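Colleague: coordinates only, sequence not included:
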């Protein structure tokens, strides 16, 4: 997985290409680059989101844990739970 610095560079380049596309258009190579960058961004986003969901614990208003069993199972498999 890319570091945060690399991720920020990825976002910066995506934004540069978006700006250029809006103002003057992109070359064929830039269109290909934009597609690749977007795919890399989405992959990183999905990995991060999945990790957040896997780490979450849900509690009701009375303080009782109501984390979905599917999430608990993943957490146990990864050694994040000992219940």
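Modeller: Cool, the structure landed. None of these values were measured; they are calculated from a predicted model.
Colleague: drop to CA atoms for contacts and neighbour counts, all remaining ones
Modeller: OK.
Colleague: what helix or strand is residue 38 located in?
Modeller: helix 28-55 (DSSP states H and E).
Colleague: let's bring in a second one:
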């Protein structure tokens, strides 16, 4: 397994994105996605759907804040339900 220290030394130009989650109730959360690269919000949506499939959890994700429209970062509202 790689550590962030190892990755930082191996790839000094690496600027990884950050993900921060806040539960809004028992079956929903808000995901804050920050990256130095623009245009990757659709990839985040795909990743969340893929995680839902992997863990057999129904996931509904809606983007509520758009960096490409001038916001500081992308924000997603996620509703989930165990299958």
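Modeller: Yep, it's here. As the structure is a prediction and not an experimental result, all values here were calculated from the model.
Colleague: report the TM-score for the pair.
Modeller: The TM-score (TM-score structural alignment, normalised by the length of the first structure) is 0.25; 36 aligned residues with a Cα RMSD of 3.8 Å.
Colleague: between the very next helix or strand once past the helix holding residue 38 of the first structure and helix 28-55, how many degrees?
Modeller: Next in sequence after helix 28-55 of the first structure, counting helices and strands by DSSP H and E, comes helix 69-77. The directions of helix 69-77 of the first structure and helix 28-55 differ by 90 degrees, with axes from the mean of the first three to the mean of the last three Cα atoms, to 10 degrees as the criterion.
Colleague: packing partners for helix 69-77 of the first structure?
Modeller: helix 28-55 (3 or more Cα pairs under 8 Å, 6 or more residues apart in numbering; DSSP states H and E).
Colleague: if you count neighbours, what's buried in the helix it packs on?
Modeller: For helix 28-55 of the first structure, a neighbour-count test (16 or more other Cα atoms under 10 Å) marks 34, 37, 41, 54 as buried.
Colleague: save the residues you listed as a markdown table, and put in distance to residue 75 of the first structure too.
Modeller: Compiled in a markdown table, the buried residues of helix 28-55 of the first structure are given as follows (distance: Cα to Cα, whole Å):
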| residue | distance to residue 75 of the first structure |
| --- | --- |
| 34 | 35 |
| 37 | 31 |
| 41 | 25 |
| 54 | 6 |
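Colleague: show me which of those is closest to residue 6 of the first structure.
Modeller: residue 41 (10.7 Å; Cα to Cα).
Colleague: spit out the contact partners of the closest one.
Modeller: Residue 41 of the first structure is in contact with 7, 10, 11, counting by Cα atoms under 8 Å, 6 or more residues apart in numbering.
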